[in-house]
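**Student:** The sequence and its predicted three-dimensional model are supplied below.
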Amino acid sequence: MSYGVFQEYYFENWTLQGSQSETGIIGTTQNGVMYLSMPFLFALFTKRWARWRQTAALCGTALTCVSFILSSFSTDVWHLIITQGVLAALGCALTYSPTTLSLGEWFQAKTRTENSGVNRAVAYGVVLSSKNIVGSTCPFIFRALLDHYDFRMALRIWTAIVGGTSLVGIAMIHAHPSSMVVSSSSHRAPAIPWKFLTHKTFYIYSVAIIFQSAGYGIPQTYINQFASEVTMLSQTWATLLLTLFNVPGIIASSFFGYLSDNKAFPLSAATVSSIPPISSALSALLFWGVTSRGSTALLVIFSMTFGFFSSGYSATWGGFLNSLESEAAQWNEAIDPGMLYGLLNGARGIGYVSGGLAGVPLLKAGSGSGGRFAYGTAYGPLIIFTGLTSILGGWVLVWKLEKWLHRESQHS
């Protein structure tokens, strides 16, 4: 969430071997590897190995800490890519996956007639808002560390913070009793139901997630660098932009989780999930694209609006799960929400990696550009890519409209 601070630092204080442009793929690679590994980890800890979830999370924390320590000794760009982009990501996923499975079990989906308690989509939204809380504070922590030390000492201090906070968090999270019964049973755990893979709805949601995620990581990686090079903002302002990018997501995750529960507003999962990516696309194309030197206000508006809508997108996945569970119930099929959530995260990983790999050549493609607005700078192709992928991420609304038109034509 805060890698842009390091990205800017690497460019301004280059002491490594290798290509500077390759540092742009570290942040998106980390997110990509993290999410790509989740389907396998969710399958592993969903039932039979549920009692090992806390142990796995502790191992993940240890791997993350070791990775950041090794990263602090890097002398070449590929060292950072391996340690921060791959190893630390695997450690984070090993911490995140078991604990998220427990969350999904404690908060189950409810029918519309149930009014008590908290629904799963709201629970996911509230918990996911924590990443934006961290993303709002860490830019200033990283900036302070980098201003007083070099990136090596900053990473070592960050290792201590990660280790301490993770241990406290893991100690507070326990697996649901139902999963523990299956895990400790001598009988073989039920096989994971894969029937949902035959339904078109799952693939439509997955492809939408891939497109949205491909553009989501671009501003987080390059906004600091853009603010410094194009709009000529100070380091303090550049850091503030990344914070403004994350602060609205604190509210957005809970808000879109609430919408996905479909209690007060009769909106389908497809409709709710289309609002964030389409709004993000408009923000990128209308605000970021027309930013020029000294256009601080436009860049602030872009950071806040894009951050609000793009951060709230993952909170709509609770609605995805509810929708797919309802579809499975109609066909009298079994479904495992935990495994399903892991596969959706895998789709997000594909998007992150794709966006990260596309970012480097896109930045090079625009390096010879010249113009008044951001479209005419080296970041022009990145902005267009962000807008187009975000629009494609909202295509579930088109699919929903197609189904509605088809139903109306049958009625007429």
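**Tutor:** The structure has been received and is ready for your questions.

**Student:** From here on, just use CA atoms for contacts and neighbour counts.
**Tutor:** OK.

**Student:** could you pull out the helices for the stretch 201-350 of the chain?
**Tutor:** Assigned by DSSP state H, counting those that start in this stretch, the stretch 201-350 of the chain shows helices spanning 235-261, 269-283, 296-312, 317-330, 337-365.

**Student:** Dump the ones you listed into CSV; add mean neighbour count and distance to residue 172 as well.
**Tutor:** As requested, the helices of the stretch 201-350 of the chain are arranged in CSV below (neighbours: other C-alpha atoms under 10 Å; distance: least, C-alpha to C-alpha, whole Å):
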stretch, mean neighbour count, distance to residue 172
helix 235-261, 25, 21
helix 269-283, 25, 31
helix 296-312, 23, 25
helix 317-330, 20, 23
helix 337-365, 23, 20
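
**Student:** Second structure follows, compare the two:
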Amino acid sequence: MTKFNLFHSSQGKTLTNSSASSVQEKTEKTAAHHHTKRRASSRRSSYDSAIQGNGVVLAKNERYDAAHHDHAHHSRPASINAPFEDGVVMESGIRGYLVVFGGFLIILAAIGYVSIYGIFQSQYTDIYAAKGASASSVSFVGSLAVGFQFGFTIISGPVMNRFGYKVVLWSGTIVGSLGLLLASWATELWHLYLTQGVMFGIGVSLLNLAATAIPPLWYAKNRSLAMGICFCGAGVGGLVLGFIIPALINAVGIYWTLRIFAIFHFVCTAFASLVMRAPRQLSGPPIDIRKDTINLQILKDPGFMLWFISAALFGFAYVVPFTYVPSYAKDVVGLDPNVQGGQLLSIMSAANAVGRVMIGIAADRIGAIRVATFTFVAAGASCFIWMFSHSYGALVGFAIVHGFFSGGFFTLVASITANIVGLTHLGSGLTIIFLTNTPGNLFTLPIAGKIVDSVGGYKAMVGYNAAMYLGTGLLLCILMFYNHYTKRVDAI
């Protein structure tokens, strides 16, 4: 009897322990389930704010339902899942590389035009000088293109938010290519204003916004490097086109060159429009269209205002050397603007391509604002080499140094803006920064042309260019110390 009681007591303890263990196991499973739900909810919330803040609209076939998240997350290889923000898992891998390549092609064909516009400028000056046009009036063709590239962002931003980035990409492809094609039949200077200026500028604005807004969504750790690879397309485009465009002009003339360039532009940007898209969301409900395109509240941030003014000054600086180096080579050094002038632009563009990638790598390791400050000061200092260049060799030295440092803005604009205002306001920040670039890009070439024609010649014009770069660097230096003083270490 005693044995039975002992056995019964032992069995009771065993059953009790088993029940307790079962209850504990259920409790742990329930807690784990709730923890998983909280993590999924956090991912959805972070993803919503990040994507909506960038103004990117995902098509229905680019969304994963929340119910399929667990299967999608666990069935996909780990190599194509990359962290985005606060644990959100974003699609990456080969699709991310294709997006960067698409951005590279857009920048090559669209922004690369800015690098070689000096060749067109020299041709148009010769053609329309006989009709009484001044150098500043001819340079307004390039100013309109670059001005609309940034100024039309106030329209292209809402268009992307309302209709999606695919509409923006294809619209930019068609409008930009058509502008170049119609320019080939221009007989008056105002024809070029409307076609190669306004139409092409609108096309570039649409394409540039997508190429700037989409790639950062795919990368977190190497975001500046990804943008550097995209925007080195401008340097590569200038390098390639700097040799091809003069050869085409000599072979078939300026107007057939424009037609060939229009076809080249269409092929590059059409391919990019096919492959570029936002990353698929691996969890969360469908993303709603964001209505508030520009959040003006970020203008109350003193740090953003310093970045705002810096970007405005940079707008007066960048395009001047790429436009006036061929003319300087002809008028001051006595070189052929189509041969040696084109070679100088190609050298500057090659250095620009290398510099944009290296600047991106440095920014990911040192800090975007630190690197940008140094590059602007270096670009401004290099203008003094240009000011005292009286030989082809000296101009080559200037082209290498200036080309390497002058493209930092385009590589770092998304990273600096995101560091200051956060990813949730990146779309608004980029729109405002591009808008503030507009006055400088619109008026700097006529100002430079007026300085050359009637004020102080090329030396005064180069001094004006150096002052714009150095002023930009000074303001960024102030921004860097302001962020350090306010303990915003992530925005340095």
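**Tutor:** Everything's here; your move. Computed from a predicted structure; not experimentally measured.

**Student:** Tabulate the helices of the stretch 201-350 of the first structure in TSV, adding columns for distance to residue 70 of the first structure.
**Tutor:** Formatted as TSV, these follow (distance: least, C-alpha to C-alpha, whole Å):
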stretch	distance to residue 70 of the first structure
helix 235-261	26
helix 269-283	36
helix 296-312	30
helix 317-330	35
helix 337-365	23
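
**Student:** how about the residue positioned nearest the centre of the second structure, what does it touch?
**Tutor:** Centroid check for the second structure by C-alpha atoms, centre = their mean gives residue 212 as the closest residue, at 3.5 Å. Contacts of residue 212 of the second structure were listed using C-alpha atoms under 8 Å, 6 or more residues apart in numbering, and they are 103, 227, 414.

**Student:** what about 10 Å?
**Tutor:** By C-alpha atoms under 10 Å, 6 or more residues apart in numbering, residue 212 of the second structure lies in contact with 103, 107, 227, 230-231, 410-411, 413-414, 427, 430.

**Student:** Output these as JSON lines; include the columns distance to residue 276 of the second structure.
**Tutor:** Converted to JSON lines, the contacts of residue 212 of the second structure look like this (distance: C-alpha to C-alpha, whole Å):
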{"residue": "103", "distance to residue 276 of the second structure": "8"}
{"residue": "107", "distance to residue 276 of the second structure": "13"}
{"residue": "227", "distance to residue 276 of the second structure": "14"}
{"residue": "230", "distance to residue 276 of the second structure": "12"}
{"residue": "231", "distance to residue 276 of the second structure": "15"}
{"residue": "410", "distance to residue 276 of the second structure": "19"}
{"residue": "411", "distance to residue 276 of the second structure": "18"}
{"residue": "413", "distance to residue 276 of the second structure": "20"}
{"residue": "414", "distance to residue 276 of the second structure": "17"}
{"residue": "427", "distance to residue 276 of the second structure": "17"}
{"residue": "430", "distance to residue 276 of the second structure": "19"}
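
**Student:** Closest one to residue 190 of the second structure out of those residues, please.
**Tutor:** residue 107 (26.4 Å; C-alpha to C-alpha).

**Student:** that older thread, counterpart of the residue nearest to the centre of the second structure in the first structure?
**Tutor:** Under the alignment (TM-score structural alignment), residue 212 of the second structure maps onto residue 100 of the first structure.

**Student:** which stretch of helix or strand covers that match?
**Tutor:** helix 88-106 (DSSP states H and E).

**Student:** Can you mark which positions in that helix are buried?
**Tutor:** 88-106 (16 or more other C-alpha atoms under 10 Å).

**Student:** for stretch 234-244 of the second structure, same thing?
**Tutor:** Neighbour-count burial for stretch 234-244 of the second structure [16+ other C-alpha under 10 Å]: 234-243.

**Student:** Now flag whichever of those residues is closest to residue 184 of the second structure.
**Tutor:** Among those, and counting by C-alpha to C-alpha, the member closest to residue 184 of the second structure is residue 241, at 17.3 Å.

**Student:** what's around the residue nearest to that closest one when sequence neighbours are not counted, how many residues?
**Tutor:** The shortest distance from residue 241 of the second structure to any non-neighbouring residue, by C-alpha to C-alpha, 6 or more residues apart in numbering, is to residue 116 (7.0 Å). Using other C-alpha atoms under 10 Å, residue 116 of the second structure has 30 neighbouring residues.

**Student:** Aligned to residue 116 of the second structure, what sits in the first structure?
**Tutor:** In the first structure, residue 116 of the second structure lands on residue 2 (TM-score structural alignment).

**Student:** State the distance from its match to residue 162 of the first structure.
**Tutor:** Using C-alpha to C-alpha, to the nearest Å, residue 2 of the first structure is found at 14 Å from residue 162 of the first structure.
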